[in-house]
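A.B. asks: have a look; sequence and predicted model below, questions after that.
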Amino acid sequence: PPPPPPPPPPTNFITIEYFQSDGPSAHRALTAYQAGATGRGVTVGVIDSGIDPNSHEFTGRIHAQSGDVTGAGRPLGDDDGHGTAVTRVLAAAKDDRDVHGIAFNATILALRADLAGSCTKAAPGQDAASCSFLDTSIAAGVNRAVDNGARVINISLGGGGGASTVLQAAINRATLAGIVVVVSAGNEGNEAAPAFDPNSPSPFAQALLANGNGLVIISTSVDDNGVISNFSNKAGVAQNAVLSALGQGICCEYQNDTIYRFTENGQSFIRVFNGTSFSAPQISGAAALLAQAFPNLTGAQIVNLLLTSARDAGDPGTDAIYGRGILDIGRAFAPAGTTSLAGTTIAVPLSGNGGTTSGPMGDVAMSNRPVTAVILDSYGRAYDIDLAHGLNATAPRLRLTPALIHQERSVSAVLGTTQIAFSISDSGVGTASILPLTLSDGQARQARFLAGRVSAAISKDARFSLGIRQTAANQVVALQDMASSAFLTAGEARMEGGFERQPGNSFALRQKLGAFGLTGSVEHGDARLYEGVGAEYLRRGTREYPYATLGLSLDRKIGPARLALGANWMREDETILGARFANFIGRGGARSLFVDGNMEASLGQNWSIGTSWRQGWTYANAGSTLTGQSLLKSNALSFDVTRANAFAYGDRLALRFAQPLRVTSGGLALNVPIAYDYATLTPTFGIRRFSLAPQGREIASEVAWILPMSGGYVSSNLFWRQEPGHFESAPDDIGVAFRLQFGF
């Protein structure tokens, strides 16, 4: 019968077993575990004194070719216990008992290389006797590991005699096959009369390094504070290939297949291990995790990742004590180098700056669901990334302040059917400068929008309006003889651009067609976008991106009512309804269609009403990852009630309820890699969508009262904005404004 399927990978890693295991927590293996890496399917060769084949820590994971490589024909076992302890650090099972290893699901190729009769297992609580190992046996173990597909070989052995040519050849063969070899630096650091210089790894380790084709890592030992162990040899002359790892206070000695505990003076103790023998399997386990998680990695890449991702210790950079630093599995698993969408050359920076949204999108940047795609780092490793991560919300538009703060003087004149207006402001250097036609304070509160434009009759039935730094909507409203009240925060729906604009110039032409009026308009300018947040905003500030509009409107007066229906087409070159997204999403701009409806009617006895509505459809241009299926729907609404001569002759009292332009549905459709096959090194593409409709909905209520006076006017506004800027969690914006203005 076929073998039973493997058990599902564990999901709970923060356990008592995890914390008793020392290495996984010390070296941040949790990142690898959460990514699904456990060592499953990776064969690790352990050349040592053997292994306890009956231990629960290795059940079902001892390779069939494990055994004695000395030629003595011994069964698999461990006279000394050293090999079993080393293997536990590397690959003990995660079974909620005792400890688990770094790569707790790896397949263990236990290669018993100790000279027969050279070591015996000591009594519990006593130091183990030393074992002897012949180079020929170690070489035989290396060759068997190569022949059986090992990705990693752990050699927690040392000595002062270097390595024989047989062993050198075996190491050369293994590393040419792409196998990572990890060897202990040695434990001569605190010996009174060491046989060789403890400031460098043992001659045995150095000999393996010299024949390792760049795939040999030498391990030194640190304690759980990251300080070099006093018994450990230092990095010395081999520092570029040395990695430090936990090798001090390693839990624990076992008896009867469980942690051995003994009592002294009424207190319970466990016996722990010290030695670079136990730092090496921490690194070997990390290499096995990388090999499983990223099957595309070569042995050279695994070595490079482990060395370059190490946490710096001692002197900055590589040094003679810690070598490249302390093993950091979390950093080794993080994307490295340039990252790009799998199967493309589209760069995706890890900074997570997905771009900046616009006003109609409100709080969408804070409420969107993840939009996952697959990226590759410079090692060709695949990662899931949230493309919406780091998407910034633009600063809400200021509505009250710009309406109140002016340092300008507006001048207008009418001659027959021709009207002209311009503004003068203080230049700040004691002279006056003439500004392009801007909207005057007073004219903003008149029934006609006359400011910021030149308007003249072409014929009896045709009239044009030319504006500089004025929107085309202003020109159209003026030509249609529509009214406008003095509201500061609640805008009229058909005047809503959705995002902050800096108009360049605009032109409108109205032709009477019997009882109807047909008005065409054009406008171009720049969308102003507040990019970045916090310190980034101070660095980047406001950016401007071009747009252009083309409009057509039909109006008619029916009794006391005036009706208008219009359509506007807008082209954006680099933004999408005022939002600018990252290059990896798309900056090809957009085209929008807006349909507007407007009605004003006199109800008699000084009462009048008005309502305005705008419906928009925005199509993002395909490019980068954006597809032609990216559609946003938006709308804006407003309703007015006005009473003339409410409190005094000539005054005007008006109430408006309005919703600024808001995305109601739709968003971006991205064609991105959604899966990656390491066997073929190819991605699978699919459509990922994320909505640009905010959770919040601004409703602005405002009461305005205006009383003209000789040479000026006095006005008062009371407003209440709920969920301002379409931010659901934003506090209400409530305020009152008073103004007294006279001309001179």
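C.D. replies: Good, I have the coordinates. Residues are numbered from 1 along each chain as shown.
A.B. asks: contacts and neighbour counts: CA atoms only from here.
C.D. replies: Noted.
A.B. asks: would you map the helices across the stretch 51-200 of the chain?
C.D. replies: All helices of the stretch 51-200 of the chain, identified by DSSP state H, counting those that start in this stretch, fall at 82-91, 135-147, 165-176.
A.B. asks: measure how buried Val371 is and give me the count.
C.D. replies: 18 (other Cα atoms under 10 Å).
A.B. asks: another structure for you, compare them:
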Amino acid sequence: MPPFLRFCQFGVLLCVVSACNGGSDSNTTSPTRPEITPGGSGTLGSWYIRDFTPWESFAASLRQSARYRLQNSSWSFGSGSPQYQSAPLTAAHIEYAHAVGLTGLGAVIAISDAGFRINHEAFANRVDQVTGSVLPDDHGTMVASIAAGDSPTMIGVAPKATLILGSYDSSVTLTQTAIAARAAGAVALNNSWGYTLAAATPTGFNDIFQDSDGAAYLDALKAYAAEGVVVFALSNDHALTESDLMPALPLLVPELESGWLAVGNATAEFNTDHVTAATRISAACLEAAAWCLVADGTWTAASAYDPTTGFSSTTSYDFGTGSSFAAPQVSGALALLAEAFPDLTPHQLRLRLLASADNSFAGFTADGSIELAPGFWHDYSTEFGHGFLNLKSALMPIGTPTVAMAEGAVPVEQATVHTGASLGDAVSRGLGAYSLAVADSFAGQFALPAPALAAEAAPEPL
């Protein structure tokens, strides 16, 4: 690592005013989850959801479970500071993905960070590869558990995803992790760190990538981003007016944009469908706005050391907030989508996240719009990017659903079969045993009951 560089850790642990950690789930009666056909690769072979109503009671039971309530907190940066309310799992509507059985199984998330407690109970049995020499560290341990944690104490976003873990201590180890991520087909390469004093300018770029190790790291990023999605946390400096280099790197290397996401930290007010208001905690998206979104980065997550005793621990948890802990939510979300849409590439999944991000909440002011799919435009702002992460919306049809017909893809509403009154409901009953393959604007495949296309004419009253 060149001497003029210094890595900085985001997500410094803060003073918790009140954390609602919940209790046992033993008195909670979980409803029966509706039947669903998991696995496979085809319209009827995986978790394609048109309507979450059948799973609403199950989602509600998850919201009341101890592991979900662990993440509900009231906190501040110190005495006299504003009081914030956080609920990261439910603000991003992760419970709806978990309710239908999505876990990130089969997906790989790579993480470059300060270090990890590799054998922590939250993810020990799912660490597939470690690159370089990795030492125990609270920060990386928390990040990994948010992306893919699963223990009696906590649940992360993609609790069955596999992890590749590597240190960010040099450009060489960063390169190794990026190469390993590409070789493993990782859906996301998470980076909850940044270079200090390196802005998204030609000077900042040259400071980091001009030597041979930096150039090799950039080449590895290009190769990985051509297939997977690089996720970078924004700075935690709320007052920043110029983006850090890494979140906004596609400004200087445009070919990276299709495989790049920047993620900020924000709290939210929300209902079961959407975010209704948001408060930014980290830096704004700024120059990275066109490929940026936000999530609630306030978590109680796995730690390498017991926060009370300071001793090494494989079962300890601690509280923290920062963009560092918002970024792995997005990486975990990509893993859930990879399981739900096995035929889509990581780049297509990235577009689903941006297109489904909530941006109609109070305080969002559009500064631009981008065409994410033919005919589908999505607003973004320099403050919140495309908006707040929303997994529920990402799992549902986005844009214009179409059905394949002899003349090509036809919007569903134009594919209706109109029948005369004399046929009654004969057509819809005849179609009752069939489903049709319907694609949305982002190539997501959904099953539509065929009777939905039958518009039966009823006799007009005299």
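C.D. replies: Happy to help now that I have it. Remember, it's a predicted structure, so these values are computed and weren't measured experimentally.
A.B. asks: give me the TM-score for this pair.
C.D. replies: The TM-score (TM-score structural alignment, normalised by the length of structure 2) is 0.65; 344 aligned residues with a Cα RMSD of 3.4 Å.
A.B. asks: distance to Asn474 of structure 1 and mean neighbour count added to the helices of the stretch 51-200 of structure 1, as CSV?
C.D. replies: Formatted as CSV, those follow (distance: least, Cα to Cα, whole Å; neighbours: other Cα atoms under 10 Å):
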stretch, distance to Asn474 of structure 1, mean neighbour count
helix 82-91, 74, 28
helix 135-147, 80, 22
helix 165-176, 76, 21
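A.B. asks: looking at those, which is closest to Arg528 of structure 1?
C.D. replies: Closest to Arg528 of structure 1 of these is helix 82-91 (Cα to Cα; 57.4 Å).
A.B. asks: tell me the contacts of the closest residue to Leu341 of structure 1 other than its chain neighbours?
C.D. replies: Once flanking residues are discounted, Leu341 of structure 1 sits nearest to Ile375: 4.3 Å by Cα to Cα, 6 or more residues apart in numbering. Residues near Ile375 of structure 1 by Cα atoms under 8 Å, 6 or more residues apart in numbering: Thr339, Ser340, Leu341, Ala342, Val348, Arg381, Ala382, Tyr383, Asp384, Ile385, Pro673.
A.B. asks: buried subset of those residues, written for ChimeraX?
C.D. replies: For anyone working in ChimeraX, the buried entries among those, judged by 16 or more other Cα atoms under 10 Å, can be selected with:
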select :339,340,341,342,348,381,382,383,384,385,673
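A.B. asks: now the helices of the stretch 51-200 of structure 1 in JSON lines, with distance to Asp596 of structure 1?
C.D. replies: What follows is these, written out as JSON lines (distance: least, Cα to Cα, whole Å):
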{"stretch": "helix 82-91", "distance to Asp596 of structure 1": "69"}
{"stretch": "helix 135-147", "distance to Asp596 of structure 1": "75"}
{"stretch": "helix 165-176", "distance to Asp596 of structure 1": "72"}
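A.B. asks: which bit of structure 1 covers stretch 176-187 of structure 2?
C.D. replies: Using TM-score structural alignment, stretch 176-187 of structure 2 corresponds to residues 140-151 of structure 1.
A.B. asks: mind listing residues that contact the matching stretch?
C.D. replies: In contact with stretch 140-151 of structure 1 (Cα under 8 Å, 6+ apart) are residues 42-45, 47, 65, 69-70, 109, 111-113, 153, 170-171, 173-174, 177-180, 288, 291, 299.
A.B. asks: I appreciate the help and will end here.
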